[in-house]
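Student: this one's sequence-less:
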C-alpha cells in the first residue's frame, strides 16, 4: 500500500529530484534510471504476457512453478512457486529465491515465516529461520531486486517501486540514502552488476533464446 501517493502529474518532478540526489552513486543511479524508464506505463499492467514472462523467468533459474493460487497453502513450498497471482508477485518470488541463502531455499517461504498469501501460517512459522529484523532486511532486498527484474522485463517497474514505498518522502536525504544502501548491498552480494542490472540477466536471455528456437 502506498503511504503517500504521488500524483501522476507530479511524478516527473519526483523522478528528476530522486535521480539528482543519487549523483555520485553510479550503480544506484543506473538502477534507478532503469526503473524510472518504465514511466509512463506503455504495455499494460498484469497482462497475460507479463505473467508468462514471470513464469519463464522462474524456469530460467531452475525454479519450479505450479499454476495454483497461493491461498491453497504457500507461495513457496520449498519446491514450487504458485503462479496464479499478479505478474509482479511472480517476479517478486523469483527475487526471493535469488536472495535466499541456498540452505533456506528448501524451506517453506524461504524460512522467512508466513507471507501475506500464506494460509498454512503455523507450518511456515515452524520453519522460520531468521529473526524479524533479518526477515525485514531480506524482504527489502527482495523488493528492490524484483523491481529491477520487472524493469529488465519491460514491465511497469515504477508502479511496484511506488507501491512498495521506495519513493516515500522522496525529497528527504534519508530516502535516497536507504535506496543507495540497498543497491550497494545487492551489488556486493553479486545480485546486480555495476550498472544496476540483475546479475543473472544472461541466464534469462539464454533461456529466452532457447524458447524462441524451440517455438
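Tutor: Yep, that arrived. Treat the numbers as computed from the prediction; the structure is a model and nothing was measured.
Student: only C-alpha atoms for contact and neighbour calcs from this point on.
Tutor: Will do.
Student: At which residues are the helices of this structure located?
Tutor: Under the criterion DSSP state H, helices of the chain are mapped to 11-21, 26-36, 48-60, 87-99, 121-126, 132-153, 157-163, 173-188, 201-214.
Student: Looking at those, which is nearest to residue 4?
Tutor: When those are compared by CA to CA, helix 157-163 sits nearest residue 4, at 9.2 Å.
Student: out of the helices of the chain, which comes closest to residue 81?
Tutor: helix 87-99 (7.1 Å).
Student: got a list of contacts for the closest one?
Tutor: 46-47, 50-55, 57-58, 63, 75-76, 81-83, 105, 110, 138-139, 141-143, 145-147, 149-150, 160, 191 (CA atoms under 8 Å, 6 or more residues apart in numbering).
Student: Could you do stretch 169-186 as well?
Tutor: Taking CA under 8 Å, 6+ apart as the rule, stretch 169-186 contacts 4, 14, 17-18, 21-22, 25, 27-28, 31, 140-141, 144-145, 166-168, 192, 196.
Student: try this one next to it:
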C-alpha cells in the first residue's frame, strides 16, 4: 500500500526529479525511464492498480511462458504461489510480480509455498505459508525489493502501466533524496549483476542460480 499518495497532476514533476537524480547512474536511469514511460498507459486518475481484463489476460499469458501454472482462484483461497501455480484472480501487476519472485528466489525455493518468504499480503493460508518461511529479516526484505522491481520492469516490458505498481510499492517514497536513490540503484545493480536485467535496464528471462549466501548476504551488508 502506498505510504504517501501522489496526485496525478504532481506525478510528472516527481518523475522528472527522480530521473535527474539518476544522471550519474546510467543503467538505473535507463530502467527508471522504462517505468516512467508507462505513465502514458494509465487509464485511471486515481492511480490505483489496473483491473483491466486485457491486462489480466496478458499477465496470465506471461507467467505461462515461465512455466508457471495457473489456478483460477483468488490467493485468499490458499496461496499466491503454491509451489507450482499462481492463483490469478487478483490484479494483473500482482500476477506479474510472481515472475519477479520466481526469477530472484534461490533454486531450492522455487517450489516452496510463497517461495519460502512467508505469507504474502494476498495469501489466505497464512500460518502454513509462514511455517514454510526460510528467509527472514533483512534478507527477506531485500528479496522482496528485488522481486518487486523485476516484476515492475516486466510490466513495462509488456506495455502495462508499471508506474502504478512503482508507486504502490513505494519506490518513489522519499522522492529524489539520497537514501531513496541509493536503494533503487542498489537493487538495479544487483539484478544486473546476476543477469536478470540487461545493459538497457530490460528484464531478461534468466533465473537466479546463486544460493542465498552468494546472492542476498552481500546485498544486505553481511
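Tutor: Okay, I see it. Since the model is a prediction, treat every value here as computed from it, not as a measurement.
Student: Map residue 166 of the first structure onto the second structure.
Tutor: If you follow residue 166 of the first structure across to the second structure using TM-score structural alignment, you land on residue 171.
Student: ok, now which ones touch its match?
Tutor: 180, 184.
Student: distance between stretch 176-192 of the first structure and the chain's centre?
Tutor: 13 Å (CA atoms, centre = their mean, to the nearest Å).
Student: Where does it end up in the second structure?
Tutor: Taking TM-score structural alignment, stretch 176-192 of the first structure hits residues 181-197 over in the second structure.
Student: Report the buried residues of the matching stretch.
Tutor: Neighbour-count burial for stretch 181-197 of the second structure, counted by 16 or more other CA atoms under 10 Å, picks out 181, 184-185, 187-192, 194-197.
Student: Report the two of the residues you listed separated the most.
Tutor: Between any two of those (CA to CA), the greatest distance is 21.4 Å, for 181 and 195.
Student: Where in the first structure does stretch 148-158 of the second structure fall?
Tutor: Residue span in the first structure matched to stretch 148-158 of the second structure, by TM-score structural alignment: 143-153.
Student: which residue packs closest to the one residue sitting closest to the centre of the first structure, ignoring adjacent ones?
Tutor: With distances taken as CA atoms, centre = their mean, the residue of the first structure nearest its centroid is residue 146 (1.3 Å). Excluding the flanking residues, the one nearest residue 146 of the first structure by CA to CA, 6 or more residues apart in numbering is residue 92, at 4.6 Å.
Student: just residue 18 of the second structure next, same as before
Tutor: Counting by CA to CA, 6+ apart, the residue nearest residue 18 of the second structure is residue 176, at 4.7 Å.
Student: Could you report the neighbour count for the one you found?
Tutor: The tally of other residues near residue 176 of the second structure (other CA atoms under 10 Å) stands at 19.
Student: want to throw the helices of the first structure into JSON lines with distance to residue 70 of the first structure?
Tutor: Formatted as JSON lines, the helices of the first structure follow (distance: least, CA to CA, whole Å):
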{"stretch": "helix 11-21", "distance to residue 70 of the first structure": "33"}
{"stretch": "helix 26-36", "distance to residue 70 of the first structure": "27"}
{"stretch": "helix 48-60", "distance to residue 70 of the first structure": "15"}
{"stretch": "helix 87-99", "distance to residue 70 of the first structure": "11"}
{"stretch": "helix 121-126", "distance to residue 70 of the first structure": "12"}
{"stretch": "helix 132-153", "distance to residue 70 of the first structure": "18"}
{"stretch": "helix 157-163", "distance to residue 70 of the first structure": "20"}
{"stretch": "helix 173-188", "distance to residue 70 of the first structure": "27"}
{"stretch": "helix 201-214", "distance to residue 70 of the first structure": "24"}
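Student: and residue 42 of the first structure, which of those is closest to it?
Tutor: Closest among these, using CA to CA: helix 157-163, at 11.3 Å.
Student: so stretch 120-137 of the second structure corresponds to what in the first structure?
Tutor: Going by TM-score structural alignment: stretch 120-137 of the second structure matches residues 115-132.
Student: Please apply the same query to stretch 59-77 of the second structure.
Tutor: Taking TM-score structural alignment, stretch 59-77 of the second structure hits residues 54-72 over in the first structure.
Student: Just give me how far that stretch sits from the chain centre.
Tutor: 14 Å.
Student: Between the two ends of that stretch, what distance do you get?
Tutor: 20 Å (CA to CA, to the nearest Å).
Student: before we move on, what about stretch 19-28 of the first structure?
Tutor: Counting by CA to CA, you get 9 Å between the two ends of stretch 19-28 of the first structure.
Student: what about the helices of the first structure, which gets the closest to residue 71 of the first structure?
Tutor: Shortest distance between residue 71 of the first structure and those, using CA to CA, is found for helix 121-126: 10.7 Å.
Student: which other residues reach that closest one?
Tutor: 108, 109, 111, 112, 113, 114, 118.
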